[in-house]
Structure formats: structure tokens, C-alpha cells
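In: Turn this into a structure:
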Amino acid sequence: MSKQLKVLAVGAGWRGSNSKSLFNGFIKNGCDVHIIETDGYFYNYSIPERLYMRVRKLPLKAKFQKFNTTIARMIDAYQPDILFVVKGLWVTEEVVQYAKVKGITTIHFHPDFLFDDRYHTSTILNQAISSYDLVVTAKTTEVEKYKQYGCSRVHFMKYAYDPDIHYPVQLSVQEKINFQTDVAFVGRMEPFRADALNRVAMQGYDLKVWGTKWDKIPKNDVLNRYCEGRPIFCEEMAKVFQGAKISVGFLTQLSAEQHTARTFEIPACQGFFLGTRTEEHMDIFQPGVEADFFTTPEELLEKVAFYTQRDEIRQQITQKGYEKVIKMNATYEARVKEIIEMVRKEISYVM
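Out: Have a look, this model is predicted:
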């Protein structure tokens, strides 16, 4: 019988985050897990802190030091087998090395782009990343970049959905008023996304857009009427996908992204997934059978026009897409099992 692995997990702890679902994945795989949440240390910044970070590119020194000291002390007290860090923007190289000296397997997972997206990196992470024993990424284009940067072991792992959060929901009468629409999008504003969705809005479709930075689009864009002005998470997000005839799955233009968490979350909620056409998307879903895809804003408009008027075809594809993600077992629990199997092999080899 394999010994129970002890995992010291560091990352965001709010329900609906990639990190929380991954941490729960370790628990579901029988691991003993202790979590150090970054939420209490970072992200709820005061205005002075934001100004400080803009200049120094670091959080306040006392907060930054307390965070890393807490990790080091927990390494001593908890004596984990694995230090699993998600998006470790402020975990220092010294802490990673300290864990390794203690014989702990150190793993980093970044849900975003480390090299091409300035929003999701830091000098601290750039210095520490090559020290980890294993780097896990859901971005195929990042694999070689990590290796060239000096990371010795890099593992590609697809995104996933969390069945505790992403599942079909029944909408109440009020929820149908709130969430039913022709087209929905959940995500951050980027110029390509804004332009494409503005074209959809200009054609008179009912549209709902959730996420951040949508207040940055031009004030005269028709799209402004359809921006909800806030992000949306968990079961409420499932209601968005359930209520929309079409849920658009844009990929970022910041790099050559091939798929994302929405790739699995939308079908898992029994939403109709209309995503950016990529090799990975078309490998996961059969076009026109389990989902559908577009490349240009013009093609997006064509697909919206087609599917909003064909309920039966759309519903068949939606059901097939839902059945596909269930059959694939594309869950965080299954993804974490991949990581655990790699670690157990490593531990057995060392012993």
C-alpha cells in the first residue's frame, strides 16, 4: 500500500480558482494537504501598496517576507513530500531551494503565460522557476520556453473542469431573466475580443459580457450596453453558460494559446461551446458535432447567425460536447493524478 503523500500547497484559496480546484484534486486523490492561501497576503491591495508595487515591482517588504517565512516554517513543521505552488509570483528561489534541501519534491503550476504575458509574471518568479524540480504548464507553446530558460523537467497538462462547480444547473424564472441570452462571454477584455463582440452587438443579438477591463472599450461602442461590469464565478458562471444559446471561447492574443479552462468548463455546464479554432481545440472536440469553432470576427458572426436560429442542431451539439468532457474525465482530480504518479515514480526511484 502506497504511503499517503503530504502536500504543502501554496496559491489562491478562493472557490472557483484553478489553484483551489487543484488542491481539492490532491485531497480527492487521498493526499494529506495543508494550504497556504495567497489571498490573505496579496491581491487586496490598498492604494499606497499599489503605488509601491508599481515602482518597486514587489509587495510591501514586511508582507512579502512574512509570506515566505510562513512557507519555510511550515516546511519544517509539516514536513511535506511535495511543495506544490500555483502561480508563485512571490515565492522566492531561497524558499524553493530550502524545500529541496529537505528532500521535498518542488512543483510549480502556472495557469497563465510566464513568458509572453506581463500581467502574470514577476521578477521573483522568473528567478525561482528554474529551481523547481518539476514545472507543469497547460500551454503547449510554453514547454520549450521553460526548457530554454533552464527548467530541467517540464510537463504539459491540459486544463480541466471542476465537477463540484461546473455542472448543468436548472434556472429559476428569475435566473432565466438574468442569464438567458443569444451570446455570452466570460473573460478579460482584449482588443480582438472587444471588436468581435461589438460586431455581434451591432447585429442586434442579445448579448451578455462578464469579466474585467470592459470599461476600457470606446464609449461609443454598442457593446457597452451589454457589458455586465463585473466578473462572474462558480455556479453563477454555470448559469451564464446554461442560459446562453452560444458561449464564446476566445483565446488570448497575447500568445499562441491553444485551449483554456473554458474549453472544458462550458461543455461541462452543458453550454454550447463556440471557440477559437486551434489544433488542440479540434483534437478535443469534433467540429460541428461536439462544439464548433471560428477564426475571424466574420466567421464568428456567421456561426452566431447559424446556431441561434437552429435550436435542434445546437442542442444536439451541446449534449455531445457535455458527454465528451464527461467521457474524457477532464477533471482536476484526474489531472492531479498525473502529477502524483510522476512524483511516486520519482520517490520510488530515490528510495
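In: Going by C-alpha atoms from here, please, whenever you check contacts or count neighbours.
Out: Will do.
In: so how far is stretch 307-315 off the chain centroid?
Out: 29 Å (C-alpha atoms, centre = their mean, to the nearest Å).
In: in it, what's buried?
Out: Using 16 or more other C-alpha atoms under 10 Å as the test for burial, stretch 307-315 gives 307-308, 314-315.
In: gap between the two ends of it?
Out: 9 Å (C-alpha to C-alpha, to the nearest Å).
In: How about residues contacting that stretch?
Out: The contact list for stretch 307-315 (C-alpha atoms under 8 Å, 6 or more residues apart in numbering) reads 182, 245-246, 272.
In: Repeat that for stretch 214-226.
Out: Against stretch 214-226 from outside (C-alpha under 8 Å, 6+ apart): 188-189, 194, 197-198, 201-202, 207-209, 227, 229.
In: helices or strands up against the one helix or strand residue 72 maps to?
Out: Element membership for residue 72, per DSSP states H and E: helix 61-78. Secondary-structure packing of helix 61-78 (3 or more C-alpha pairs under 8 Å, 6 or more residues apart in numbering; DSSP states H and E): helix 93-101.
In: returning to that earlier point: give me the contact list for the helix holding residue 72.
Out: With C-alpha under 8 Å, 6+ apart, helix 61-78 has contacts from 8, 36, 41, 58, 90-92, 95, 98-99.
In: please give me the structure for this one as well, since I'd like to look at both together:
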Amino acid sequence: MKILYLGPTEGTAIQRIMALRRLGHDVTVVDPHLGRSVPLIPERLIDAWCFRTGAIGIEWLVARYVAKQIGNATFDVAFVDHGDLLNASCIAHLKTIAKVVVNYNQDNPYVPRDKGRWRVFLTALPLYDLIATHRVTSANSAARAGAKRVLLTREAADEAVHRPIELSSEDLARFSSKVAFVGTWMPERGPIMLRLIERGVPLRIYGPRWQKAPEYEQLRSHVVLGELKGDDYVKAIRGASIAIGLLSKGNEDLHTTRSFEIPAIGTLFCAERTSDHLEMYKDGEEAVFFDTVDECADLCLSLLKHPDRIKEIADAGLKRVHKNGDFNEKLVMKIINGALKG
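Out: Sure, this is the predicted structure:
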């Protein structure tokens, strides 16, 4: 099929683009964020403005940019990833050049966490042929907001990126750890990390913004600042005996991409106990789950005394994630086929 992909060209979005291409589709990529430039205004200020206001005064620039990039081309599917900058007139235009227009959004536009960022998306939502989301709460909110059709999915790991790679001696020197958390600082995460350290968990934290944590001075020796991309992200997880997965409370998450990426990389997944996680993995056999930070500490400290048990659970988790099929190729085709069968 001829697919127009509109979304960011970084992060996990790149993985979805490549998944579509691996499946043999002809994919044209347009990044709406490239259409936001305003002379003499720094990019960081534009970012802040779009996040706080939903691109007031800028959305028309994006719509013009997208139309110019598309030109006279037509497509079987327009696949919008997130859609925070695409207004109703832009989606209406897409419907004239594509058989179906779908939206897949990993974030949660229906809660106040991201301030005004989703203003434009919410006005355009009723025009999409299909809205795909991985949260029941988001699916219900999308329906109330006027979505024609809503598809409940799971997030996914990537077939090509997330795999049990072999680490070199240099990799092990850089990434070897007993327990790792890979993720951005959020206000609720600092106290969790600090408590784990206080309990004696040999923790290493990778990710951006941790210097903003009120607990940073106590965490500093455990933190490797900066975002990990590509194989460095995989190596940091692969180099750990146990990798912790945390959820965004503000986003109402019951699982995230880490829920699949960590087991797919071949590392033991230790995460918050939720209905989604319990549906995906057998607790204590294919992953380990906790309700409190002290239970997390107890699990980590106990398991670290039994390396063979860690390997057994990690291997079982790897088999389970592949059995479940929670990978990008299946995800993107579920969304596209769901829209075309509409």
C-alpha cells in the first residue's frame, strides 16, 4: 500500500516507520514539527508555546507545510502518529487524498498532565476514521469526544531493535549493572529511586532531567544523565540483571513500551502490578510485579541472591513476549486493517 506517515522522526516513531517499510509498504514520511518554524523565534520557545497552548497561531503554518509536502500525491492510508499539531482543516485535507486517516497516540490527550498540548488534536479528533490507543480510559474518552471508531491496542517492542544482543567487554564496562531503571525523571519517580537506594538495592539510573529531582544530590552517584538512543538503550537494559519499569500516573498508564521492550531484550522485567501486566505475564514466572516500592526492593534483593532464577524468569519473559506478538509490525497492521475494514 501507499502510506503517508505524519509524525515525529525520532524516538519509537522511527520504529513504526521502519516496521511499515519492512512489511513492504511504500511509505512517505512528513514530520509536521518541521513546519513550525517562525523567523527569529528560537525552537525551544516554539516547543514551549506549542506544549502550553496547543500551537495557537502556529497550527496554520503546520497545515500549510503538510499540504506543500504532500503536493498532488494520493495514498491508501494516512497514518498520523500523535497528531498534536494537525488541526481539523489539515485532517479534512488528508481525507481528500487518502482512503482512510488513522491516528495512533501513545500519550493521553484526555488528561491535564500535558497542559494545552492536545487542543488541536481534540478539535480534529471527530474527523479521523479510526483512533487507536492502548488505554481503556483513553478509548472511552475518545468515544465521548466524538471519535467515529476507536481501536484498543497494546503498545509494542520492535522486532529489529529490541533483541538479546551480545555485549562486548567495552559495553559491559559501560552498561553492566545489577538493577537498572531507564527513563526520564518525573516528580513521582525520585522518591521511588531514593527508597530503593536506601534499602540497599544496587541501582543504576539512566535518563534525562534527573538533575531536576529534589533528591538529586542523594541520587547523583547512581545516575547516568542523558537520553539513551538506539543500541545504547538496548545495551543498558541488556547489561542489567533486573530492569525496572515504572508507569506515568499522570497518563493513567497500565503498561508502557518498556513492558515489552525489556522482556524482548532478554532482561528480567520488574514492574508495577497492574491488570495489563498480569494479563501479559505470569507473575513470578515470566516477570515480577510489585505494589509498593518496598516490595520492589524485596524482590530485587532476593532475586539477586539467585542468578539462575533471574535467568529463568528472563528467558520465560522473552518467550512470552514473542508468543503474545507484541511487536510493531503486528501493531501497525492491526491499526491499518482495522481502519480499512471499517
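In: on that earlier part again, could the contacts of stretch 307-315 of structure 1 be laid out in JSON lines, adding secondary structure and neighbour count?
Out: Formatted as JSON lines, the contacts of stretch 307-315 of structure 1 follow (DSSP: H, G, I helix; E, B strand; the rest coil; neighbours: other C-alpha atoms under 10 Å):
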{"residue": "182", "secondary structure": "strand", "neighbour count": "19"}
{"residue": "245", "secondary structure": "strand", "neighbour count": "26"}
{"residue": "246", "secondary structure": "strand", "neighbour count": "27"}
{"residue": "272", "secondary structure": "coil", "neighbour count": "32"}
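In: ok, so of these, who is nearest residue 265 of structure 1?
Out: residue 272 (10.6 Å; C-alpha to C-alpha).
In: Which two among the contacts of stretch 214-226 of structure 1 are spaced furthest apart?
Out: Most distant of the contacts of stretch 214-226 of structure 1, by C-alpha to C-alpha, are 188 and 202, 20.3 Å apart.
In: Give me the more crowded residue out of these two.
Out: residue 188 (16 against 11; other C-alpha atoms under 10 Å).
In: Strands of the stretch 251-351 of structure 1, residue ranges please.
Out: 273-276, 292-294 (DSSP state E, counting those that start in this stretch).
In: Of those, flag the one that's most buried.
Out: Greatest average neighbour count among the strands of the stretch 251-351 of structure 1 goes to strand 273-276 (a mean of 25), per mean count of other C-alpha atoms under 10 Å.
In: elements contacting that strand?
Out: strand 244-249, helix 261-268, strand 292-294.
In: can you give me the helices in the stretch 101-250 of structure 2?
Out: Applying DSSP state H, counting those that start in this stretch to the stretch 101-250 of structure 2 gives helices spanning 119-124, 136-144, 169-175, 189-198, 216-219, 230-238.
In: Check the mean deviation of the shortest one from structure 1.
Out: If I follow you right, that is helix 216-219 of structure 2. Aligned to structure 1 and superposed, helix 216-219 of structure 2 gives a mean residue distance of 3.7 Å (mean C-alpha distance after the TM-score superposition for structure 1).
In: roughly how far out does that helix sit from the chain middle?
Out: 27 Å.
In: next one: the fourth one
Out: The chain centroid and the centroid of helix 189-198 of structure 2 are separated by 23 Å, computed with C-alpha atoms, centre = their mean.
In: Check the first one too.
Out: Helix 119-124 of structure 2 has its average C-alpha position 21 Å from the chain's average C-alpha position, going by C-alpha atoms, centre = their mean.
In: and what of the second one?
Out: A distance of 19 Å separates the C-alpha centroid of helix 136-144 of structure 2 from that of its chain, computed with C-alpha atoms, centre = their mean.
In: And the third one, by the same measure?
Out: Helix 169-175 of structure 2 has its C-alpha centroid displaced from the chain centroid by 26 Å (C-alpha atoms, centre = their mean).
In: which residues are contacting that helix?
Out: By C-alpha under 8 Å, 6+ apart, helix 169-175 of structure 2 touches 235-236, 239-240.
In: and the buried residues of stretch 307-315 of structure 1, which of them are in helices?
Out: 307-308, 314-315 (DSSP state H).
In: And the furthest pair within those?
Out: Among these, 308 and 315 lie farthest apart (C-alpha to C-alpha), at 10.6 Å.
In: And for stretch 236-253 of structure 2, what's in contact with it?
Out: Here stretch 236-253 of structure 2 has contacts from 107-108, 111-113, 135, 137, 164-165, 167, 171-172, 175-182, 254-256, 258-259, 262, 265-272, 300, 304, 310, using C-alpha under 8 Å, 6+ apart.
In: Now, of these, which are buried?
Out: By 16+ other C-alpha under 10 Å, the contacts of stretch 236-253 of structure 2 give 107-108, 135, 164, 172, 175-182, 254-256, 258-259, 262, 265-272, 300, 304, 310 as buried.
In: Residue 335 of structure 2 maps to what in structure 1?
Out: Alignment note (TM-score structural alignment): residue 335 of structure 2 maps to residue 339 of structure 1.
In: what's near enough to touch the spatially most central residue of structure 2?
Out: Centroid-nearest residue in structure 2: residue 257, 5.0 Å away (criterion: C-alpha atoms, centre = their mean). By C-alpha under 8 Å, 6+ apart, the contact set of residue 257 of structure 2 is 155-157.
In: With distance to residue 284 of structure 2 and neighbour count added, can I get these in CSV?
Out: Converted to CSV, the contacts of residue 257 of structure 2 look like this (distance: C-alpha to C-alpha, whole Å; neighbours: other C-alpha atoms under 10 Å):
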residue, distance to residue 284 of structure 2, neighbour count
155, 22, 21
156, 22, 26
157, 21, 29
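In: Throw those residues into CSV and include distance to residue 214 of structure 2, thanks.
Out: Listed next are the contacts of residue 257 of structure 2 as CSV, based on distance: C-alpha to C-alpha, whole Å:
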residue, distance to residue 214 of structure 2
155, 31
156, 32
157, 32
